[in-house]
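In: from the sequence below, what's the structure:
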Amino acid sequence: MAAPYDTTPATRLDSFHVHRTSYKKIGDHEIEVAILVPKELKSGKHPVMVKFHGGGLVTGDCLFTEWMGAFFVPFVHRTSSIVVLPNYRLLPEHTGANILSDLSDFWNWFGSGSVGTFLSSAHPDLTLDLDVDHVLVSGDSAGGYMALMSALTQPQEKFKAVLAQYPMTNYLRAEITDTFFGMPTPKADIIDQHISSVVPGSVISSAIPPARAGLSWALAAYGRYLDYFGKDEKMWPIDKIEDVQAMPPTWIIHGGTDSAVDVKDSQEFVRKWTDREVRGEVKLSVLPGKEHGFDIDLKESEEEWLREGLQWIEERWLK
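Out: Sure thing, here's the model as predicted:
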């Protein structure tokens, strides 16, 4: 099967075997992880992409294709890789510490060989070995946060490269008068109405946008994001980078007029990396005039900067 280069969100995953399992259980709630296997993949050892979804740490799901870039599909096929996409608990029902606990537990689960065990059962006709020495960790927006925090908190040698699209290197901040994709800030009572509806003890690790998207924006605009995330600065990449000596090769993509995640946060993160002489290559691509999620429909064949950047990642991931 030739790699599909012209997908839409509705057809984004048509060229994959799509699986869902779980990596963690809290009470009766299972935190899910999706696994994508290209349909043409043959038996053998294959590199791994771990991809975290966006959503401000408030909404999103591992298989929500509206926020999954079109360029991602041919990239996966070209590299004959297997993709692992974890969910994680969400604000405001849970805290930043809870989310980072899920991140740690996911990597423990991943390192235990559980993905390979699952695939052996799901594909008994194939021998699919995960090449855990060639792992790319990636994510967009909140997923970029999860990707960077993976590299900042896990053993550095675990990852060959990081691809972070408009990542949250710092907490979300906005002005009440700001607009997001032309939409005004929701009324302040959306936060308290949501909190009052929360069932005590409930676990939320998935939400399909646009559900809760307004809540994420309101938490930022009314200065209440840290009330639920927590105030430990070391839970953010922009401060955590001060504690590390080395990082995997990292490519950060950001739109110059991003109204959700300030491009200045990515620039400051890279400045700290450079000023502290953290070992490891970092590449920042700022696209003038581009909004949050600008890359969703982009194709390598039409964007030279994207083609060159993915080649840069691929060379470091697969070497």
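
In: alpha carbons only for contacts and neighbour counts from here, please
Out: OK.

In: give the other helices and strands that the stretch of helix or strand Ser266 belongs to contacts.
Out: According to DSSP states H and E, Ser266 maps onto helix 263-275. In terms of contacts (3 or more C-alpha pairs under 8 Å, 6 or more residues apart in numbering; DSSP states H and E), helix 263-275 is packed against helix 237-240, strand 250-255, strand 282-287.

In: please give the structure of this sequence too, so both can be compared:
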Amino acid sequence: MESIRLPYKNDDFGNPMFANVYWSSKTSGSSLRPIALVFHAGGFMAGDAETTPKVQKEYLANRGFLVVVPEYRLLPQVTGKQIYQDAEDSYSWATEIIPAALKSEHGVEIDPKRVVVMGHSSGGTLALHIGSLHIDVVKAVTAFCPALFFADPNNTAHFPTSVPPFDGIPDCTPTEEQRAAISPPGKQISAAPFVFGRKEGEAIPVRVLWQASVFKRGQWTRHLSPDGDFVSLDPMARVDAKWPPTMIIHGVDDFVPGRDVEIVKRAEKVLKDAGVKSEVRLVDDAGHLFDHVASVGTTDQGSKWKEAVAGLDWLSSHVGL
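Out: As a prediction, the model looks like this:
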């Protein structure tokens, strides 16, 4: 798999923000490649382009996609509206700038009128958002364990939680020094590696502690939208029959606030009732980001990888790959 890292915009301080771009040199060059725009996980508070599993990026590239994974600014330095603007800007860059650049520099020809969008967790919400804005170009969306219906004031994302694993997470009120690390002066953080595990005795990064504490305290939505305008950030508040084909994949044992099984079942009904071509897949014995475990798709080719592949194949099937 070939890859390059390119700036696609600057933050408010003039610092570049990047996207990773992937394609397979083994794919026949006889036809134009569609674009797969992929948004990483991290609760809008962490993550970077490397967060999305490499095996999934390779799978899409080998199917014939140009895979674009943009990074976006993170809470708490910005709000959800600025993050969503980054997602929209990355879409514009991927469809308007990248095709000519890749053809000139690498001989890779792109079809900017055939786009699919995918994301995990908060990135899944961004994927739904972009899909809802570009219904004439986006051919399909796959959202893994997205945050849904947070415009609903009764959504669990608005309230403190004590369900595992949050019951064992200590509260984190950052010190001045730690706040400076989370929100450094002169730069807006758009890449913060997402930690899935740690060695015994290894310190947990302060951003990870702060992130978990925000969810535990029920403060995530307040950081996302301090002005309380959740409707503009909640794709499920504007489901329409014109939406592109949409698949949601969700672990039955996902207990992250705003992402429980009942909320996913509600999304399934709303999509069906609106007339959207859609499929919801509930994965047994699977928690949040079950497909991000390093073994899934590498040494483990079992049921969890097959569910991930179903989401990837949903995308390729709607652009003729």
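
In: buried residues in the helix holding Ser266 of structure 1?
Out: Applying a neighbour-count criterion of 16 or more other C-alpha atoms under 10 Å, one finds Val263, Asp265, Ser266, Gln267, Phe269, Val270, Lys272, Trp273 buried in helix 263-275 of structure 1.

In: center of structure 2, which residue is that?
Out: Most central in structure 2 under C-alpha atoms, centre = their mean is Gly123, positioned 1.5 Å from the mean C-alpha point.

In: I'd like the buried residues of helix 263-275 of structure 1 laid out as a markdown table, including distance to Leu284 of structure 1.
Out: Listed next are these as a markdown table, based on distance: C-alpha to C-alpha, whole Å:
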| residue | distance to Leu284 of structure 1 |
| --- | --- |
| Val263 | 10 |
| Asp265 | 12 |
| Ser266 | 8 |
| Gln267 | 8 |
| Phe269 | 10 |
| Val270 | 7 |
| Lys272 | 13 |
| Trp273 | 11 |
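
In: out of those residues, flag the one nearest to Lys39 of structure 1.
Out: Closest approach to Lys39 of structure 1 among the buried residues of helix 263-275 of structure 1 (C-alpha to C-alpha): Ser266, at 35.8 Å.

In: what's the distance between the equivalent of the closest one over in structure 2 and Ala147 of structure 2?
Out: Using TM-score structural alignment, the equivalent of Ser266 of structure 1 in structure 2 is Val264. Distance of Val264 of structure 2 to Ala147 of structure 2, computed by C-alpha to C-alpha, to the nearest Å: 9 Å.

In: what count of nearby residues applies to the aligned partner of Gly43 of structure 2 in structure 1?
Out: Structural alignment (TM-score structural alignment) places Gly43 of structure 2 against Gly56 in structure 1. Here the count is done by other C-alpha atoms under 10 Å, and Gly56 of structure 1 has 28 residues near it.

In: what do you get for the one 3 residues further on?
Out: The local packing of Thr59 of structure 1 (other C-alpha under 10 Å) involves 26 other residues.

In: quick revisit: in a helix, the match of Gly43 of structure 2, correct?
Out: No - Gly56 of structure 1 is assigned coil when assessed by DSSP: H, G, I helix; E, B strand; the rest coil, not a helix.

In: Glu58 of structure 2: what's it in contact with?
Out: Met1, Tyr22, Trp23, Ser24 (C-alpha atoms under 8 Å, 6 or more residues apart in numbering).

In: where along the stretch 1-150 of structure 1 do the strands fall?
Out: Using DSSP state E, counting those that start in this stretch, the strands assigned to the stretch 1-150 of structure 1 run over residues 16-26, 29-38, 44-52, 82-86, 128-140.

In: now those in a markdown table, with distance to Gly255 of structure 1 and mean neighbour count?
Out: Below are the strands of the stretch 1-150 of structure 1 laid out as a markdown table (distance: least, C-alpha to C-alpha, whole Å; neighbours: other C-alpha atoms under 10 Å):
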| stretch | distance to Gly255 of structure 1 | mean neighbour count |
| --- | --- | --- |
| strand 16-26 | 29 | 15 |
| strand 29-38 | 28 | 20 |
| strand 44-52 | 19 | 21 |
| strand 82-86 | 24 | 23 |
| strand 128-140 | 12 | 22 |
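
In: just so I know, which of the ones you listed lies nearest Leu306 of structure 1?
Out: Nearest to Leu306 of structure 1 among the strands of the stretch 1-150 of structure 1 is strand 128-140 (14.9 Å), distances taken as C-alpha to C-alpha.

In: what range does that closest one cover in structure 2?
Out: The alignment of strand 128-140 of structure 1 onto structure 2 (TM-score structural alignment) spans residues 108-120.

In: now what about the matching stretch, what contacts it?
Out: With C-alpha under 8 Å, 6+ apart as the test, stretch 108-120 of structure 2 has contacts from 29, 31-41, 52, 66, 94-96, 99, 102-103, 124-128, 130-131, 137-146, 289, 315, 319.
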